[in-house]
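Asks: need a structure here:
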Amino acid sequence: MSTSAMWNGISVKAGATFAATNAIVSMAEVSVSATGTDSATPATVSLSDVALSGASTCLSLQGPVRGYFRGSVRDCESGIKAEQSFDAIGVDWGDNKGPDPDGGGRPSLVGDHVSVYPWVGAPSIAAPETPGVYVHPPTDECADYLFIGVRGSGEMPTFGNMGDFVETIREEFTADVATYRPGTKVRAKGIEYPANPVPIGDYWPLLADYVPGAWQGAVELLATIEKEQERCAGTGEQIVISGYSQGAWAVHASLTYADLSPRIDMTRIAAVGLLADPQRLPHGLETQLGSALPSTTGILNIGHIGGAVYGFSDWLAGATDPAVRQWQLDSNAPISSMLYMNSIPESIRKVTASYCNRHDPVCGFGDNPSDISVHSYSVQSRQDLGRWMARTAEHLQQPLTNVIGVAGGGWGHALALRADGTVWGFGRSEIYGGEDYGPFPRPIVGLSDIKAVAAGGSVGYALKNDGTVWAWGSNDVGQLGNGRVEYEYGNVPSKIPGLSDVVAVAAGHASAYALKSDGTVWAWGDNTSGQLGEGSLTSRSTPTRALALANVKAIAGGSARNGYALLHDGTVWSWGDNEFGQLGDGTTAWRSVPSEVPGLSDVTSISAGYWTAYAVKADGTAWGYGANTHGQMGLGFATQDRVLLPVQIPELSNVQSMAAGQFSAYALLSDGTGRAWGEASWGQLGDGVPRVSWSWPVAVSGLSDLVAISGRPDSAYALRADGTLWSWGRNSGGQLGDGTYDLRRLPVRVGG
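Replies: This is a model prediction of the structure:
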């Protein structure tokens, strides 16, 4: 420790420590330089009331350097140059505007992780006494939901301080939440704070206004959450929060702090939606929340704000004692170091989604938007973000229970049927004209009194108790059966005309089948391989009777343009594409008219996948035919890529029913357990083992008391006797319904 001294230059090596108080360092190329090697051997510099001046660089820090600098910089081209984090709060830069980015008259700052705010002369802020402003409706009466909105940089305080963008999210949230529970009450509050414009170009002169304003938004939001939770405790009111741009940054800050506060209940935060979130990650990591790449346009973004020159204070990373943090917040005390908002807290990550507008500079897109993904969690717009928040929040209020049926569809979506006759969907947003199901189950509006469901590649079907069939989704080849062929999606379920007395429904990829009570089969949609079974290759937009079929007991649709029927006499009939022998007739020739599969009798159930078909006999044995490219025939060491005639699957007995994915297969045994085999690269086997494929049946892990099993195309579903639904496998579209987009090699509860 040196005090009251003067030097012409100081150099501190790795592992060394230099401390000075009330000192002057000047007239050298570098006033003070320090070089650390790694985290184990840093340099340490602790400077208090030290004046640095008259050098090319006043303070040069290379590698890891610990310590701090308190003092002044004058007449230096570079005031501070640092490669890693360093505390330089409270420095006198010779101007209340702080450091100069271009060296235009006052010392500059070079480095991405130096904390400098507040400096000498920087303005301070105070926490608001009465946070928030009530809007929609203007009352403080507790409701089912409190929607808190934080507007973005430069937005006018319209809509009760919501701003235009967040107001759109609120509108969609309020409207969509009513699809779950009509009469649900939503009140809203907009956070009142400066929301100063983002500094552009020579942004340093605006820094003194921007940073304190952003901090004020975070503090006010935090105070609002705490106050409203205390006031409405015991009412069941849940909070949903949305922020746009700078407002999203404030949300990050507040929630990270709130996670550590004993005065805030994070379980009462039901959904968080971030629009133009400044904390986004580069393309490929879009389902995580983190820091966006710094913008190259000269526009200030989070790469500068949070982790670079300003340092929002260390009220998140510095003091680990919640009591200390609360004192810092309550007293508005200046807090050392910087703010790192690297993520939303784990406690609410599952209920958080972010969306960035294409070309929005705050997200760091610049002129190359392909560098950063424009969506995450399948949220495509601010309207969708509001809907996602509603579905997430309402899922927490109404978990999926009492399930009696399930259907996995192509392109990452699935349907669940509940005992009350309602249908719930989850998965990709592209399926139904942008009406995002999302990763949580949501009810399909307009459907009731349903007894069975089926799902195709981009279409859904529901069979009512009155024998009518309802359809929604894609209609480019007549899949909706309404007599039209159109490239627009049918978002609302509609009744298929002329179809009645139906007892079962099944779906292929772009074709569908209905079994009537008189034992006849009717089909519509794509017919390019004769999969409608009506003797031609002409696609049909209205139901047409399949030829040569009568006395049918059950039906199944294959993903590769096939149809199958089980007759009451125990025989199986097939038609359509036959490239891999999936018709089971010993050939690879397609057929547009159904014919009997040889060698199969006494069959009790059938199922079909992609180029594959399966049958269960009354004696509990399982049989398969078609493609074996991924071991989906379950034949062990057998290497043939196709099986043209039905073969018994070894190592399987006491089978009740079967299901098929794209290149995998599943069996439900009489003891209520499941078996799986075939492709496994997406975790489709549900046994927790990472592998590409497996040709022997393995047990699906952790599931018992199963009553149904379903799979297609790279995911699988199992229904337990207690009415809970479980899923595993690929989840890129949210088709597992567990609130994430994460691959699952082990079963997870849908809506769990």
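
Asks: from here on, contacts and neighbour counts on C-alpha atoms
Replies: Noted.

Asks: so residue 702, which of the three states?
Replies: coil (DSSP: H, G, I helix; E, B strand; the rest coil).

Asks: so what secondary structure elements neighbour the longest helix belonging to the chain?
Replies: Counting residues, the longest helix in the chain under DSSP state H turns out to be helix 204-231. The contact analysis (3 or more C-alpha pairs under 8 Å, 6 or more residues apart in numbering; DSSP states H and E) places helix 204-231 against helix 246-258.

Asks: compare with the first, here's sequence two:
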Amino acid sequence: MQISQAQCWKTISNGGGFYVAIASDSTLWSWGNNLFTFDSISGASLLGIGNTHNITINTPTQISNTHDWAEVNCGLTFTIAKKTDGTLWSWGYNSMPGSNNTIFYGSLGTGNTSSTVPTLIMNDSTTWKTFSIHKEMATYSTHVLAIKNDGTLWGWGNGYNYVLGTGNTNIQITPLQIESDTNWAQVVTNSLYSAGLKTDGTLWGWGYNGWGTFGLPSTFLGDMGDGYQSIPIQINTNTHKKLAALNELLTVIKTDGTLWAAGNCSYLGGGCDIGNAFTYSNYFIQEPSGSTNFNDLIIDFFDDLI
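Replies: Presented below is the predicted three-dimensional model:
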């Protein structure tokens, strides 16, 4: 479906019933539901339009007059966007309703419960290289991992399953630095685990390894036991250039262009070349065997690798 005949779009992201997009002129737009309702509890402004009216906007509406938006990613009830100057901005709802109570998860990273307009994360001169958001209704797991331009790794939101890598499962309402290394290059996350690449190409993982997603032996229990790893741990000695995280599968591209996967191979459709599509592998297997021309990994809305 063509959204607008008069506008070309650079990027688009969707959350729980709403969309946010950056136009070709670097302006920011949104449409869809302005409130998120679940268990009869309503959230705040999802569209970033400055109010909490219970409305649905069916056509793209400009949020900001500035022409400096570079990247956008929506969680279930919130959005984070990056400007061309490297600053991060958020709006939406910091909580998820559950058990008739509002659980404050801190996914906005501002310390506030909600925001109706784009609000600066870390009100200083902080600039960011990249960020990764997880959204999932089933576990209410809402958190963010981000890398600053100085190569440090930061996290905020729900620490469920040790996905923040802070050594605990606490909720973090503002960005918290994860260890002290300054050579992080890429980070991905979901409700079960997180993974990152450093500038030297090494691969690191933290969170839950129950499906063998770290590609480590089945005897690996993690520093918290039962497969839980609370801080980043190096996974292997290979060098990599790209990674993608599905809920039970970690995929990586090595620097030689080969694609490898570990965990639940049903996400690959044909399995891990070691059985049927529902095979679990606790070690990395090349997919497909012999190919050496992979450059990028993309996960679609349905959590499939494409």
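
Asks: What would you report as the TM-score here?
Replies: After superposition, the two chains reach a TM-score of 0.78 (TM-score structural alignment, normalised by the length of the second structure), with 275 aligned residues with a C-alpha RMSD of 2.8 Å.

Asks: re the thing from before, what's the longest helix of the first structure aligned against in the second structure?
Replies: Counting by TM-score structural alignment, helix 204-231 of the first structure falls onto no part of the second structure.

Asks: If I take that helix and helix 246-258, what angle do their directions form?
Replies: With axes from the mean of the first three to the mean of the last three C-alpha atoms, to 10 degrees as the basis, helix 204-231 of the first structure and helix 246-258 are set at 50 degrees to each other.

Asks: List the buried residues of helix 204-231 of the first structure.
Replies: The neighbour-count check on helix 204-231 of the first structure (16 or more other C-alpha atoms under 10 Å) flags 204, 207-229 as buried.

Asks: Need the nearest residue in space to residue 651 of the first structure, chain neighbours excluded.
Replies: Take residue 651 of the first structure and drop its neighbours on the chain: the residue closest to it by C-alpha to C-alpha, 6 or more residues apart in numbering is residue 697, 7.2 Å away.

Asks: how much space between the one you found and residue 717 of the first structure?
Replies: From residue 697 of the first structure across to residue 717 of the first structure, the span is 17 Å (C-alpha to C-alpha, to the nearest Å).

Asks: So for the two, which sits in the more crowded spot?
Replies: With neighbours defined as other C-alpha atoms under 10 Å, residue 697 of the first structure and residue 717 compare such that residue 717 has more, 29 against 25.

Asks: hang on, isn't the more buried one packed against residue 710?
Replies: Yes. Counting by C-alpha atoms under 8 Å, residue 717 of the first structure touches residue 710, with 5.0 Å between them.

Asks: Find the residues that touch each one of those two.
Replies: Counting by C-alpha atoms under 8 Å, 6 or more residues apart in numbering, the shared contacts of residue 717 of the first structure and residue 710 are 406, 408.

Asks: And the strands in the stretch 51-200 of the second structure?
Replies: Remark: strands assigned in the stretch 51-200 of the second structure by DSSP state E, counting those that start in this stretch are 56-64, 69-74, 78-83, 88-93, 95-98, 101-104, 114-120, 128-134, 143-148, 153-157, 172-177, 184-189, 193-198.

Asks: other SSEs contacting the longest one?
Replies: By that I understand strand 56-64 of the second structure. Strand 56-64 of the second structure sits against strand 28-33, with contacts defined as 3+ C-alpha pairs under 8 Å, 6+ apart.

Asks: Off-centre distance for the helix or strand just after the strand it packs on?
Replies: Sequence-wise, the next helix or strand downstream of strand 28-33 of the second structure (DSSP states H and E) is strand 37-38. Relative to the chain's own centre, strand 37-38 of the second structure is displaced by 22 Å; criterion: C-alpha atoms, centre = their mean, to the nearest Å.
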